[in-house]
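S.K.: my questions concern the predicted model and sequence given below.
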Amino acid sequence: MSLRINEVVPDFEADTSQGPIRFHEWIGDSWAILFSHPKDFTPVCTTEFGAVATLDTEWKKRGTKVIGVSVDGVEEHKRWINDIETYCGNDVHFPIIADEELKVSKLFNMLPAEAYMPDGRTPADSATVRSVFIIGPDKQLKLSMTYPMTVGRNFAEVLRALDALQTSASHGVAMPADWTLGQDVIIPTSVSEEDAKTKFGEYDTVFPYLRKAKLPE
């Protein structure tokens, strides 16, 4: 069974390109994004790691740590990082977990329990390891997405989703389709009209169950 929203994510110890970590301790009081890859030195994954490195200042602005996971070892990761930096023109500041034994991939239900890595393994052997997990400071899973091998992830969407999750957590609101920072939010149906007026002032009632408002300054 996949990890469910609001479940505490598994804790684990692992070697990374920046040294050993214990996952929950590494997250600390931050938000975190774990994004996984089936193998180093693969074309789509190289472009994705480059996209994450390019967004380094955006993750930091949002108090969010990012960490990659791939099924190769630390030395392969370090060599691959050189290619990623050459490709995107930015330094890779985040660690990459060495998941050679598939421990993390199995803990996060990206691979079946009986999966193993054969000699001469290829990305197809771990094709389902193409996921993104956004984790809150409470170590609970807030959002997950899984992509096929051929489709590069849109990290602008990951960033947008992170903004929405953080806004929802801090203001107790919901977000409409395609929402971005600065746009109107949705007042939950659990909030009474009186409380909505107190918190938001004027708001737009589209339907009794759909009320839109600007966030308080």
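M.R.: Alright, I've got the coordinates.

S.K.: for the rest of this, base every contact and every neighbour count on C-alpha atoms.
M.R.: Will do.

S.K.: can you give me the helices in this structure?
M.R.: 23-27, 43-54, 56-61, 74-88, 103-107, 155-171, 193-200 (DSSP state H).

S.K.: report the buried residues of the first one.
M.R.: Neighbour-count burial for helix 23-27, counted by 16 or more other C-alpha atoms under 10 Å, picks out 23-24, 27.

S.K.: go on, the fourth one?
M.R.: Buried residues in helix 74-88, defined by neighbour count with 16+ other C-alpha under 10 Å: 74, 76-78, 80-81, 84-85, 88.

S.K.: which pair in the residues you listed spans the largest distance?
M.R.: Greatest spacing in those, by C-alpha to C-alpha: 74 and 88 (20.8 Å).

S.K.: state the distance from the residue of the chain most remote from its centre to residue 53.
M.R.: Most distant from the centre of the chain: residue 194, at 36.2 Å, with distances by C-alpha atoms, centre = their mean. According to C-alpha to C-alpha, to the nearest Å, residue 194 and residue 53 sit 45 Å apart.

S.K.: try it against this one:
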Amino acid sequence: MPGLLLGDEAPNFEADTTHGRIRFHDFLGDSWGILFSHPRDFTPVCTTELGRAAKLAPEFRKRNVKMIALSIDDVSDHLAWSKDINAYNGDEPTEKLPFPIIADAKRELSIQLGMLDPDERDKEGMPLTARVVFVFGPDKKLKLSILYPATTGRNFDEILRVVDSLQLTAKNKVATPVDWKSGDRVMVIPSMPDDEAKKLFPEGIFTKELPSGKKYLRYTPQP
């Protein structure tokens, strides 16, 4: 079945976008990347999503993350719709967003990446793209994927949060607990022995006592 699994390398596809033609690996360069699809241009939920993504674009840039969107519409529709998105945000209604939007009218890339929603179809009965999020590391490999149906809008602040977690845990032998935000304490990975953890995390380790007696809930300040 077409699609991407964690650890898979992103296909080095070529595509027409609102910022010109791209080759995906060249577009990413040495950056992290977010490729996210939406069902259709000129639709209400998608407008709010891309509006929020545009507002958060400076935060993603601070984290060395390049964003790129995709749907089955063509470039001319993407450009016209971008005016609506900018107007929704209260900005000048220009044809450009801070990130490109891929045109995939033939659905070739959507099929290759496993992005089609079988329950949402256009007036010709053809499936629309779902709300997929792929996060790629600088090695071009998939680090995270999230799949939403067309009826449910995404939370781009959450996507920003998981990028913070992915980048932190890529550099440090830690994991981030439920509802973690940047600056919160983190967890020592279970495979690390206590003596190694004490050397690696000089600010200290707090172990939560549990009825089982097992010492697996170990916290430390964020490195």
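M.R.: Perfect, I can see it now. This one's a predicted model, so the numbers in the text were calculated from it and none came from an experiment.

S.K.: give me the TM-score for these two chains.
M.R.: TM-score for the superposed chains, counting by TM-score structural alignment, normalised by the length of structure 1: 0.91, backed by 210 aligned residues with a C-alpha RMSD of 1.9 Å.

S.K.: excluding chain neighbours, what is closest to residue 117 of structure 2?
M.R.: residue 130 (4.7 Å; C-alpha to C-alpha, 6 or more residues apart in numbering).

S.K.: my guess is the one you found meets residue 119, correct?
M.R.: No: counting by C-alpha atoms under 8 Å, residue 130 of structure 2 sits too far from residue 119 to count as a contact (9.3 Å).

S.K.: comparing these two, which residue is more hemmed in?
M.R.: Neighbour tally, residue 130 of structure 2 and residue 119, criterion other C-alpha atoms under 10 Å: the higher count belongs to residue 130, 26 against 11.

S.K.: show me what the more buried one lines up with in structure 1.
M.R.: Superposed on structure 1 with TM-score structural alignment, residue 130 of structure 2 falls opposite residue 129.

S.K.: that match reaches residue 112, doesn't it?
M.R.: No: counting by C-alpha under 8 Å, residue 129 of structure 1 stays clear of residue 112, with 10.9 Å between them.

S.K.: quick one on the thing from earlier: could I get the helices of structure 1 as CSV with distance to residue 140 of structure 1?
M.R.: Listed next are those as CSV, based on distance: least, C-alpha to C-alpha, whole Å:
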stretch, distance to residue 140 of structure 1
helix 23-27, 10
helix 43-54, 22
helix 56-61, 18
helix 74-88, 27
helix 103-107, 14
helix 155-171, 12
helix 193-200, 27
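
S.K.: give me the buried positions along stretch 11-31 of structure 2.
M.R.: So, applying 16+ other C-alpha under 10 Å, buried residues of stretch 11-31 of structure 2: 16-18, 22, 24-25, 27-28, 31.

S.K.: kindly report the same for stretch 112-119 of structure 2.
M.R.: Neighbour-count burial for stretch 112-119 of structure 2 [16+ other C-alpha under 10 Å]: 113, 115-117.

S.K.: what residue of structure 1 takes the place of residue 221 of structure 2?
M.R.: Match for residue 221 of structure 2 (TM-score structural alignment): residue 214.

S.K.: please report the distance of the nearest residue to that match once chain neighbours are set aside from residue 204 of structure 1.
M.R.: Excluding the flanking residues, the one nearest residue 214 of structure 1 by C-alpha to C-alpha, 6+ apart is residue 184, at 4.7 Å. With distances taken as C-alpha to C-alpha, residue 184 of structure 1 is found 10 Å from residue 204 of structure 1.

S.K.: does residue 190 of structure 2 really touch residue 216, like I thought?
M.R.: Yes: if you go by C-alpha under 8 Å, residue 190 of structure 2 and residue 216 touch, sitting 6.2 Å apart.

S.K.: what do these two both touch?
M.R.: Counting by C-alpha atoms under 8 Å, 6 or more residues apart in numbering, residue 190 of structure 2 and residue 216 have no common neighbour.

S.K.: thinking again about what came up before, can I get the buried residues of stretch 11-31 of structure 2 in CSV with distance to residue 139 of structure 2?
M.R.: CSV is the format used below for these (distance: C-alpha to C-alpha, whole Å):
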residue, distance to residue 139 of structure 2
16, 23
17, 23
18, 25
22, 18
24, 13
25, 10
27, 13
28, 10
31, 9
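
S.K.: burial count for the aligned residue in structure 1 for residue 106 of structure 2?
M.R.: Aligned by TM-score structural alignment, residue 106 of structure 2 pairs with residue 101 of structure 1. As a burial measure, residue 101 of structure 1 scores 14 neighbours (other C-alpha under 10 Å).

S.K.: how close does residue 101 of structure 1 get to residue 146 of structure 1?
M.R.: 21 Å.

S.K.: next: residue 98 of structure 1.
M.R.: With distances taken as C-alpha to C-alpha, residue 98 of structure 1 is found 20 Å from residue 146 of structure 1.

S.K.: neighbour-wise, which of the two wins?
M.R.: residue 98 (24 against 15).

S.K.: my guess is that one meets residue 19, correct?
M.R.: No: Residue 98 of structure 1 is not in contact with residue 19 according to C-alpha under 8 Å; the separation is 10.0 Å.

S.K.: common neighbours of these two, please.
M.R.: Contacts common to residue 98 of structure 1 and residue 19, judged by C-alpha under 8 Å, 6+ apart, are absent.

S.K.: ok, residues contacting stretch 187-204 of structure 2?
M.R.: Under C-alpha under 8 Å, 6+ apart, the answer for stretch 187-204 of structure 2 is 173-177, 205, 216-221, 223.

S.K.: just the buried ones from these, in PyMOL syntax?
M.R.: Of these, the buried ones go into a single PyMOL selection, burial set by 16+ other C-alpha under 10 Å:
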select buried, resi 173+174+175+176+205+218+219+220+221+223
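
S.K.: closest one of the contacts of stretch 187-204 of structure 2 to residue 71 of structure 2?
M.R.: Of the contacts of stretch 187-204 of structure 2, the one sitting nearest to residue 71 of structure 2 (C-alpha to C-alpha) turns out to be residue 176, at 32.1 Å.

S.K.: sounds good, over and out.
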